[in-house]
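Asker: could you look at this predicted model? Sequence included:
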Amino acid sequence: MRIFARRVIAEGREQASVSLTIEDGRFTEVRESSEPTGADVTLNDGILIPGLIDLQINGYHGTDFAHADDADWHRIARRLPETGVTAFAAAFVTAPVPTLAEALRRCGQAMNASSGTTRARLLGAHLEGPFLSPAHPGAHDAGFFCDPEPGHIRALLDAAPPGTLAVITLAPERPHALAAIETLASAGVLVSIGHTAATAEETRAAVDAGARMVTHLYNAQRPFHHRDPGVIGQALVDARISAGLVLDGHHISSQAAAMAFGMARERLVLITDAVAAAGMAPGRYRLGDRSIHTETGRPPTLANGAFAGSTLRMDHALANAVQLGLPLLDAVAAATSRPAELLARPDLGRIKVGAHADLVWLNDGLETRATWIGGEPAFAIPGIKDH
């Protein structure tokens, strides 16, 4: 298969008139070509970029992953390419450790069953809790919070089929947290800092132990103060930390976004933190065992008004980042190659020889027009052919 595009972001830079050859689901040639001779697909407008990767999706199209059956897993993975997402981590909010262990087993089964190239790739689970701070619970049930004791960590690692536990968010100030971070990082798990009252010093100690990311920067964290910068201040100045951002126009202000762009531009990762209400009409949905409510133009909330994830699309997050002033190349990297790097997946999030041929074609407003996974069509706006 060969795709020709007039505008492409490939190998970390914007290129004009590129021909992509795909065999057995991977790129075998990426080269400049002035004409689409021999191309199976010709894209004369818009922009072609690597498929988008979301490290935090709690659910979609009416279903929370905590309650998903086999059909739900497949349906969500089929629908995500409509938003440009070609790979994702399924997020689970705080619950008792045995419940999360069972969620890991079910996620592993879904990963094993996720064959076929018309579905977004399931990269594993993101456990957001239960090792969080009661000072910043967000939408989580603080009654289930606990310390990351060795027995809890071992129970989760033992329950997870190899490669299933991809990301875990925890508060590094809790007892046993630094040892837990070392154990998890040694097991190949991406440890992210979130829902935390950690000081800058505690954050730095967590990074020294192996943590490499901050979950939804600015939200559910110790507030920044010029004499007490906390996790926010440390994340903005520590070159070892990647910072996740929810750019839905509600979770952070344009000024806060600009500060992150200016101080951590090359370390940003776009996430949606999408919940079951994403892609659905306003109404009531579930997040774990909690009821959440959505209204038009507002993020989902608990009954007390606390934000409970988002209904953000990943391609919209990309467009919002660019509209707020993040250069296009950085915005694309934040949604493609950077999350892939954090999961040690050099075969994803890039248009280069040897990588999986996951692609999204965006219009000039950076909204998804078509998506390919492993070089196979996974989504296209009705009526779109070669352009």
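Answerer: Sure thing, it's come through.

Asker: contacts, neighbours, all on C-alpha from now
Answerer: Noted.

Asker: helices of the stretch 51-200 of the chain, start to end?
Answerer: Assigned by DSSP state H, counting those that start in this stretch, the helices in the stretch 51-200 of the chain fall at 70-79, 97-112, 150-159, 177-186, 200-209.

Asker: tell me which residues in the third one are buried?
Answerer: By 16 or more other CA atoms under 10 Å, the buried positions in helix 150-159 come out as 152, 153, 156, 157, 159.

Asker: which other helices and strands contact it?
Answerer: helix 97-112, helix 177-186 (3 or more CA pairs under 8 Å, 6 or more residues apart in numbering; DSSP states H and E).

Asker: identify whichever of those lies nearest to residue 15.
Answerer: helix 97-112 (34.3 Å; CA to CA).

Asker: okay, the helices and strands packed on helix 150-159 in JSON lines with mean neighbour count and distance to residue 11 next?
Answerer: Conversion of the helices and strands packed on helix 150-159 to JSON lines gives the following (neighbours: other CA atoms under 10 Å; distance: least, CA to CA, whole Å):
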{"stretch": "helix 97-112", "mean neighbour count": "20", "distance to residue 11": "28"}
{"stretch": "helix 177-186", "mean neighbour count": "20", "distance to residue 11": "28"}
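
Asker: this is the comparison structure:
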Amino acid sequence: MTRLVVHGARKVDAEGLVDDFWLVADGAHITATGTGTGWRQAADGADDGADGASDYRANADPVGSHVIDAHGQWLTPGFIDLHCHGGGGHAYDDGTDELRAALATHRAHGTTRSLVSHVAAPLASLRASLSLVAELTATDPLVLGSHLEGPFLALERRGAHDARFLLEPGPEAVEELIAAARGTLRTATIAPELPNALEAIGVLTEAGAVVGVGHTAADYAQASRAFAVGARLLTHAFNAMPGIHHRAPGPVIAAIENRDVTLELILDGLHVHPSVAALLFREVPGRVALVTDAMAAAGATDGDYRLGGLNVTVHDGLAVLSGTDTIAGSTLTQDAALGNAVTLAGVDPVAAVTALTRTPARVLGEEHRLGLLRAGYVADAVLLDHEWHAHTVVADGSVL
């Protein structure tokens, strides 16, 4: 087992910003952190690696260690994406090989832990997709499970979901999909105004899924009821839902008012204006989760693609249903979302990084092991240059 050492970094995570930071990882977990030169002793096991230790073995790297000198660049925890459909020219719903290729694209951009999102499709197809992800989680710990985005969505707010496959959340369909996931359904989106929706929220929550309100025509009262009965997420805030009106506050205000609710945000500069994104960060500190909602064109080129059963055209990085102006996911990667948060929306780096790490970890109940650069936590980390481009990604203590 090779010991990993990263030193000379400018660390930023939910606990703050620290210069001249180092960490040591043995296997999948961080074993020590500090500042200054103590990393050599910690890596050699000479002491506990306390700050201010003398420069031990100053001219040689610790034996048996993989040492990375960050040269003052940003070091963050690994990013967690709650909402993604593909990347690198590959779609998550096109089979195992395509799924792995798409995951590799996002991992290269810092996403060390992912949910696999499923668009509306025939129930048999959704069952197969959920089962495939369940199998993948058994062999790939970086895949945290599934996000069921379709099929329980409002027709008029369906976005890029195929209208043919939208369903009311009846008990039989809900139980069927839960069973297919075999305990790996982590989040599910639902339009709470649909018949049986409030009951379905309870069933999904009891099965261990975090329910998000989204692709909905719900008003403020309907969204508030959904949060009251257990929904804890707002799927891509502002998109595919009524906006904020001074006499009709809508789902976004209902989510803001409930302190137990986390709000997803697609920060590509296209889905939500940067000034609105900045407003959301100020209004609900620690409750924004930056997601990509990426489709196959993320990390790839403009052109024609498929999303579920629908054709998508990508031009200048904007994905729309072919022949329409309906946005069809994004071409975003999470390092780009981080850069946009800081440079376009003016979000403090600590808050921006938190929205990619600690906050999504908390949504999934994983905050005890993911989302911080702290001893005892999983050794997931991203080195980024000064323009927030990921260039070295570590997951489970290994460089990807």
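Answerer: All right, it came through fine. Source: prediction; values computed, not measured.

Asker: okay, buried residues for stretch 190-209 of structure 1 please.
Answerer: 190-200, 202-204, 206-207, 209.

Asker: possible to save the helices and strands packed on helix 150-159 of structure 1 as JSON lines with distance to residue 303 of structure 1?
Answerer: JSON lines is the format used below for these (distance: least, CA to CA, whole Å):
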{"stretch": "helix 97-112", "distance to residue 303 of structure 1": "24"}
{"stretch": "helix 177-186", "distance to residue 303 of structure 1": "31"}
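
Asker: do you know which of those lies nearest residue 355 of structure 1?
Answerer: When these are compared by CA to CA, helix 97-112 sits nearest residue 355 of structure 1, at 19.6 Å.

Asker: related to what we said a few turns ago, in a markdown table: the helices of the stretch 51-200 of structure 1, plus distance to residue 330 of structure 1.
Answerer: Formatted as a markdown table, the helices of the stretch 51-200 of structure 1 follow (distance: least, CA to CA, whole Å):
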| stretch | distance to residue 330 of structure 1 |
| --- | --- |
| helix 70-79 | 26 |
| helix 97-112 | 30 |
| helix 150-159 | 34 |
| helix 177-186 | 26 |
| helix 200-209 | 23 |
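
Asker: between the ones you listed, which gets nearest to residue 296 of structure 1?
Answerer: The nearest among the helices of the stretch 51-200 of structure 1, by CA to CA, is helix 70-79 at 21.1 Å.

Asker: can you show me the strands along the stretch 1-150 of structure 1?
Answerer: Ranges of strands in the stretch 1-150 of structure 1, per DSSP state E, counting those that start in this stretch, are 2-10, 13-23, 26-32, 41-43, 47-50, 52-57, 59-60, 63-64, 85-93, 121-128.

Asker: so which of those strands gets nearest residue 213 of structure 1?
Answerer: Using CA to CA, the strands of the stretch 1-150 of structure 1 put strand 52-57 closest to residue 213 of structure 1, at 11.2 Å.

Asker: which part of structure 2 matches that closest one?
Answerer: Against structure 2, the aligned range for strand 52-57 of structure 1 is residues 79-84 (TM-score structural alignment).

Asker: swap in stretch 99-107 of structure 1?
Answerer: The aligned range for stretch 99-107 of structure 1 is 125-133, by TM-score structural alignment.

Asker: and the matching stretch, how far from structure 1 on average?
Answerer: Stretch 125-133 of structure 2, aligned to structure 1 and superposed, deviates on average by 1.1 Å (mean CA distance after the TM-score superposition for structure 1).

Asker: so where is stretch 226-246 of structure 1 in structure 2?
Answerer: Counting by TM-score structural alignment, stretch 226-246 of structure 1 corresponds to residues 246-266.

Asker: start to end distance for that stretch?
Answerer: From the first residue to the last, stretch 246-266 of structure 2 extends over 24 Å; the measure is CA to CA, to the nearest Å.

Asker: what about it, distance to the chain center?
Answerer: In terms of CA atoms, centre = their mean, to the nearest Å, the centre of stretch 246-266 of structure 2 is found 19 Å from the chain centre.

Asker: buried residues in it?
Answerer: Buried residues in stretch 246-266 of structure 2 (16+ other CA under 10 Å): 250-256, 261-266.

Asker: ditto for stretch 297-309 of structure 2
Answerer: Buried-residue list, stretch 297-309 of structure 2, by 16+ other CA under 10 Å: 297, 298, 299, 302, 304, 305, 306, 307, 308.

Asker: let's see which of these end up in strands.
Answerer: Counted as lying in strands by DSSP state E, out of these, are 304, 305, 306, 307.

Asker: out of the residues you listed, which one sits closest to residue 122 of structure 2?
Answerer: Distance to residue 122 of structure 2, by CA to CA, is smallest for residue 307 among those, at 14.0 Å.

Asker: you'd agree that closest one is up against residue 92?
Answerer: No: contact criterion CA atoms under 8 Å: residue 307 of structure 2 and residue 92 do not qualify, at 9.4 Å.

Asker: now for these two: what residues contact both?
Answerer: Counting by CA atoms under 8 Å, 6 or more residues apart in numbering, the common neighbours of residue 307 of structure 2 and residue 92 are residue 296.

Asker: looking at the helices of the stretch 51-200 of structure 1, which is nearest to residue 293 of structure 1?
Answerer: helix 70-79 (20.2 Å).

Asker: can you give me how far that closest one is from the chain middle?
Answerer: 17 Å.
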